[in-house]
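Q: This is the structure alone, sequence omitted:
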């Protein structure tokens, strides 16, 4: 049976994630309603604007059901804003901003700066095949970074050069993976394939 992976379709890079998941062997579906959430084996939370997605989750009555699914162990992949939403703790968030939780990490919102500070770099990402010989090309757009990780969190990648050298930009805790960057816009399927394998496992 083909694995069904949802993409939270309230805001952000929804189409790009759907295409990458389909190319990685999953059945990919947009998720905007509780009934759609109930039908998926795992969920991608895309980049976008974390405070906007947080408000839309509440407006669509998806926040509590999604928190419950995550607490029950549903696999999830968050990119950029998705990382912020999956974090247990935020630095630099708005006063009323809430997260879904699921990752024992502290993220700093907009850590790398504003839109004009967006950048690209190559990363070795643990768990991604051949990423030492063929690094993952990572695109950072108003991206967060991880300031602290709990004892059960595996650091998958750090920035290797420049003023942000050493900053954590990809993590995994059990079946939840999050990246500061946007793996959906480079055409490299390896991170999405890794996530599909996690969901299948």
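A: Okay, I see it. Keep in mind it's a predicted model, so treat the numbers as computed, not measured.
Q: CA only for contacts and neighbour counts going forward, please
A: Noted.
Q: Show the residue spans covered by the helices in the chain.
A: 14-23, 34-38, 50-59, 63-71, 81-86, 190-200 (DSSP state H).
Q: Those helices: which one's closest to residue 112?
A: helix 81-86 (13.1 Å; CA to CA).
Q: what does that closest one contact?
A: 44-50, 54, 78, 90, 98-103, 107, 109, 143-144, 178-180 (CA atoms under 8 Å, 6 or more residues apart in numbering).
Q: can you check stretch 146-164 too?
A: 103-108, 112, 123-127, 165-174.
Q: before we go on, here's another structure to hold up against the first:
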């Protein structure tokens, strides 16, 4: 790709301004996306955290759901964070009746896996793409329970509520998958826009530049 990539941020819910600021910091053009006409003008998209069921309803109300599905199926790069990870997953557990996702990411994600708002936590993660740990903020976060054969696991966590690893003994490995990549789709359980560390947004920007 020549020139600056234009990366949109799904702007019907979530920390839109924070993602726009991070994307701008890593040298791309960032735009909020609320309508199909705005989606058509971007090279890639960030799906921020929020409430996945509400995001589903709002995307339909603003006639964005089907255009988003089509762009993802056609290969548009997307970075989903927290609820955005759920929206990208091909399969979810712990969802409400009738909840649908955009799909495209060959994983199974458990909604609200780490517990409620009061169970929010922070952790320093080893990250496959970085030389030093990445400080992550988890808020009502999902985790990945299954990954497809072509999905790369970028990071796991062994702390925080309900991970289960401390109850099964040292012989069992119960780290939870919290960051994955599948081709042009990137997803994290946590909120990278809340830490001041722009490395993940930069990683996504490079993915888009490489198109």
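A: Arrived safely, thanks for sending. Being a predicted model, the structure only gives us computed values, none of them experimental.
Q: And the contacts of stretch 146-164 of structure 1, which of them are buried?
A: 103-108, 112, 123-126, 167-173 (16 or more other CA atoms under 10 Å).
Q: Could you pull out the strands in structure 1 for me?
A: Secondary structure of structure 1 by DSSP state E: the strands cover 4-8, 27-31, 42-45, 76-79, 87-91, 103-108, 119-123, 136-140, 145-149, 154-158, 168-173, 176-179.
Q: Let's have those strands in TSV, adding distance to residue 61 of structure 1.
A: Listed next are the strands of structure 1 as TSV, based on distance: least, CA to CA, whole Å:
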stretch	distance to residue 61 of structure 1
strand 4-8	13
strand 27-31	12
strand 42-45	16
strand 76-79	19
strand 87-91	20
strand 103-108	22
strand 119-123	35
strand 136-140	30
strand 145-149	28
strand 154-158	31
strand 168-173	26
strand 176-179	22
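Q: which one in structure 2 is aligned with residue 93 of structure 1?
A: Taking TM-score structural alignment, residue 93 of structure 1 has residue 95 as its aligned residue in structure 2.
Q: what's the nearest residue to its match if we skip its chain neighbours?
A: residue 111 (6.2 Å; CA to CA, 6 or more residues apart in numbering).
Q: so what corresponds to that neighbour in structure 1?
A: With TM-score structural alignment as the criterion, residue 111 of structure 2 pairs with residue 109.
Q: Next: residue 44 of structure 2.
A: For residue 44 of structure 2, the aligned position in structure 1 is residue 42, judged by TM-score structural alignment.
Q: just residue 76 of structure 2 next, same as before
A: Per TM-score structural alignment, residue 76 of structure 2 is aligned with residue 74.
Q: show me the residues around the nearest residue to that match once chain neighbours are set aside that make contact.
A: Sequence neighbours aside, residue 42 is the residue nearest to residue 74 of structure 1 in space, at 5.7 Å (criterion: CA to CA, 6+ apart). When the contact criterion is CA under 8 Å, 6+ apart, the partners of residue 42 of structure 1 are 4, 5, 6, 74, 75, 76, 199.
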